[in-house]
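Enquirer: sharing a model prediction with you, sequence too.
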Amino acid sequence: MLRIIIADEQKSFRTVLRRSLESNLSGVVVEVSNPSDLINALRSPLKTDLVIVGSRLLPAGDPTYLAALKRAAGAVRLLLVVPHASADLFQDALSLGFHGLVLRRQRHEEMLEAIRTTLDGRLYAPDAILAVKPTAAAPAMRQPERGTRTFGLTLRQREVLALIGKGLSNREIAAALSIAEATVKIHVSAVIRMLGVRNRTEAALLAPTILKGQV
């Protein structure tokens, strides 16, 4: 049975989201309204699968709290709720240990999709920030074409891409595949180049579509 924590200072947001989750997912939903209660809820002996955290709940500029949150969370999936989103904010969220972000104003169907995606071990970002505009230095992010889903990636590159899609760092990928971290860097660079994306974040977002049924 799933155990999901909704951590947000706004009661109405927590209540509406909890009711939606209870209607659509099988599990227990816990509400908390402040940072200390969130840490305590994560320290419960009961296994937690996902924490949905409102950005306003996080103490601004307090790396000590974020470190404590990550220690308490361990392998728990973390989803950040923000009022506005951008590609830069998404990358910042990943660097802080979150596995995706959602907009506070997103429709409930989209929120549920985000939660299911995150619980499934993948990264999630709203459609609004996936429409990356091309620049002179970086081409538009390519979409998989029928019959050419792998983009010519080797088996090892597909394995690396699958782990990028789960939010793993180069060091973690190296450990998972039993290869050198320097080798991982080479594969990551090749994957980014072959997919025509600008960074590993965009590669991670394309990974589920490209690798569907293959890795």
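Expert: Sure, I can see it.

Enquirer: okay, CA-based contacts and neighbour counts for the rest of this
Expert: Noted.

Enquirer: helix or strand next in line after the helix or strand hosting Glu22, which one?
Expert: Element membership for Glu22, per DSSP states H and E: helix 11-24. Per DSSP H and E, the first helix or strand lying C-terminal to helix 11-24 is strand 27-32.

Enquirer: any idea how far that following strand is from the chain center?
Expert: 20 Å (Cα atoms, centre = their mean, to the nearest Å).

Enquirer: between that strand and helix 11-24, how many degrees?
Expert: For strand 27-32 against helix 11-24, the angle by axes from the mean of the first three to the mean of the last three Cα atoms, to 10 degrees is 170 degrees.

Enquirer: for strand 27-32, packing partners?
Expert: strand 2-7, helix 11-24 (3 or more Cα pairs under 8 Å, 6 or more residues apart in numbering; DSSP states H and E).

Enquirer: mind redoing it with 6 Å?
Expert: Helices and strands touching strand 27-32, as assessed by 3 or more Cα pairs under 6 Å, 6 or more residues apart in numbering; DSSP states H and E, comprise strand 2-7.

Enquirer: comparison target below:
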Amino acid sequence: MAGASPVRVVLADDEAMIRAGVRAILATDPGIEVVAEAGDGHAAVELVRAHRPRVALLDIRMPRLDGLAAAAEIRRVVPETATIMLTTFGEDDHVARALGHGANGFLLKAGDPRELIAGVHAVADGGAYLSPKVARRVIELGAGRLARRPVARDRTAGLTEREREVLALVGAGLSNAEIARRLHLVEGTVKSYLTSIFTRLDVRNRVQAAILAYEAGLVDG
């Protein structure tokens, strides 16, 4: 959108090459600006405190303060900053812990670069983003602990057809704006549907809703 300010991001990872790669991907989107970088969790918190970015991208494993502890501290001192955890398939236990602590997003370091950009925009818009591959992995391991498939299907059975459509698109990683375009709705209507869905399913955030969508078989793959 012309004249819109870019999404300001603080990036934290203890591997310089990973930071460089993530920064290069984000630089392809003029709507995103990396304002600072850190090599450990403690520095990440201080940079977030100083720069007040909209999004903090945090590696789960970092020295001095790991990504989960850094995210918790960021939510305490700068609650308006959304947090996205960068993870690998070998860190499923950390993903499960982060789910319980309300992180806004989860992305695979080796995932599709488009997911990185989509995830930053999604959480910046007040939503959350769960990489589809991360969602599938969490469910395969039973780490989400939200529900097994029969129970998930029972939980979603009471939703209206339109609410099920919205939930499925949340599970597929779409932002509110993308869901609105796909279903030919205005964005405010999508937000209203999500409020109803969260209440009826008794989930705390978009990430838990996405996992439940996978559990219930609403998302392909």
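Expert: Sure thing, it's come through. Owing to the predicted nature of the structure, the values given are computational and were not obtained by experimental measurement.

Enquirer: re the thing from before, structure 2: matching residues for the helix holding Glu22 of structure 1?
Expert: Mapped onto structure 2 using TM-score structural alignment, helix 11-24 of structure 1 spans residues 16-29.

Enquirer: please spell out which residues along the matching stretch are buried.
Expert: Within stretch 16-29 of structure 2, the residues scored as buried using 16 or more other Cα atoms under 10 Å are Arg19, Val22, Arg23, Leu26.

Enquirer: which stretches in structure 1 count as helices?
Expert: Applying DSSP state H to structure 1 gives helices spanning 11-24, 35-42, 63-73, 87-95, 108-119, 155-165, 170-177, 181-195, 200-211.

Enquirer: so which of those comes closest to Leu101 of structure 1?
Expert: helix 87-95 (6.7 Å; Cα to Cα).

Enquirer: how far apart are the closest one and its match in structure 2?
Expert: Once the two models are superposed, helix 87-95 of structure 1 sits on average 4.1 Å from its counterpart in structure 2 (mean Cα distance after the TM-score superposition for structure 1).

Enquirer: list the contacts for the residue nearest the centre of structure 2?
Expert: Taking Cα atoms, centre = their mean, the centroid of structure 2 lies closest to Gly105, which sits 1.7 Å from it. Contacts for Gly105 of structure 2 (Cα atoms under 6 Å, 6 or more residues apart in numbering) come out as Ile84, Ala128, Tyr129, Leu130.

Enquirer: ok, 7 Å please
Expert: Contact analysis of Gly105 of structure 2 by Cα atoms under 7 Å, 6 or more residues apart in numbering lists Thr83, Ile84, Met85, Gly119, Ala128, Tyr129, Leu130.

Enquirer: Serialize those residues to JSON lines and add fields for distance to Gly39 of structure 2 and neighbour count.
Expert: JSON lines is the format used below for the contacts of Gly105 of structure 2 (distance: Cα to Cα, whole Å; neighbours: other Cα atoms under 10 Å):
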{"residue": "Thr83", "distance to Gly39 of structure 2": "16", "neighbour count": "30"}
{"residue": "Ile84", "distance to Gly39 of structure 2": "16", "neighbour count": "28"}
{"residue": "Met85", "distance to Gly39 of structure 2": "14", "neighbour count": "26"}
{"residue": "Gly119", "distance to Gly39 of structure 2": "21", "neighbour count": "26"}
{"residue": "Ala128", "distance to Gly39 of structure 2": "24", "neighbour count": "30"}
{"residue": "Tyr129", "distance to Gly39 of structure 2": "23", "neighbour count": "29"}
{"residue": "Leu130", "distance to Gly39 of structure 2": "24", "neighbour count": "30"}
